[in-house]
Every structure is written in structure tokens, then in C-alpha cells.
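Enquirer: my questions are about this predicted structure, shown below with the sequence.
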Amino acid sequence: MALVELGRFDRQEAHIVQGRLESEEIMSFVFDAGTSIADGSYFLIPVRVMVDDDDYVAALKILEDPA
């Protein structure tokens, strides 16, 4: 299993993306969600959503689907 970056989102959107992927049985991970809380830039730093490289294409299709 090799993780690849699916995209960068604000914190709330990253967790919504993760939930959408998990509803389609694609495991994902949210990285950097706790970065820079102490210095006040909590909402400014994008959060990475990572998926297994074998699931990357399927995950992209899910994100492109407006449903």
C-alpha cells in the first residue's frame, strides 16, 4: 500500500471528502489537520486527503461526480 495525494482541501471539506470516499468503500486518510493550530493559521493551511495508489483513479471519479 502506497499512499498518494488525492487533493488539498480546507479542514471541513477534507473530512467531507473522506466520508464520501468511505461511503464508496475507499479508505482514505486526512493529513495535516492539526498543523499550525498554535500560531493561529489553523484555517489557512490546506489539508491533504490521501488514498491508496490502487484506489486513486476511482477516488478521482467519485470527486468529479456532483452527486
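Expert: In hand now; what should we look at?
Enquirer: from now on I want contacts and neighbour counts done on CA atoms only, so please keep to that.
Expert: Will do.
Enquirer: what helix or strand does L6 sit in?
Expert: Here L6 sits within strand 3-9, counting by DSSP states H and E.
Enquirer: this is the comparison structure:
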Amino acid sequence: MALVELGRFDRNLANILVGRLASEGIDAVAFDGGTSIADGSWLLIPVRVMVDEDDLVQARRIIDAA
């Protein structure tokens, strides 16, 4: 299993996308969600949504259709 980046999103949208993908049976992980939260810059740092490389095409289809 190799993780690849599906995209970079604001923290809230990234977590919504992870849930949406999970509902379709695709495991996804949001990386960097807690980055710089202590100093208030979390809105400036995008969160990476990562999926297995074998699921990337299907995950993009799901995200594009949403």
C-alpha cells in the first residue's frame, strides 16, 4: 500500500472528503490537519488528503462528482 495525494483542501473540507470516501469504501487519511493550530495559522496551511494509489482514480471520480 502506497499513499498518494488526492489533493489539498482546507481542514474542514478535507475531513468531509475523508468521510465521503469512507462511505464509498475508500480508505483516506487527512495529513497536516493539526499543523500550526496553536499559533492560529491553520487556515493558511492546506490539509493533504491521501489515498492508496490503487484507489486514486476512483477517489477522484467521487470527489469530482460531489
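Expert: Okay, I see it. Note that the structure is predicted; figures quoted are calculated from it, not measured.
Enquirer: related to what we said a few turns ago, which strands and helices sit next to the strand holding L6 of structure 1?
Expert: Identification of packing neighbours for strand 3-9 of structure 1 by 3 or more C-alpha pairs under 8 Å, 6 or more residues apart in numbering; DSSP states H and E yields strand 47-52, helix 56-64.
Enquirer: which residues in structure 2 does it align to?
Expert: The aligned range for strand 3-9 of structure 1 in structure 2 is 3-9, by TM-score structural alignment.
Enquirer: which other residues reach the matching stretch?
Expert: 14, 46-53, 56, 59-60 (C-alpha atoms under 8 Å, 6 or more residues apart in numbering).
Enquirer: change it to 6 Å
Expert: With C-alpha atoms under 6 Å, 6 or more residues apart in numbering as the test, stretch 3-9 of structure 2 has contacts from 46-53.
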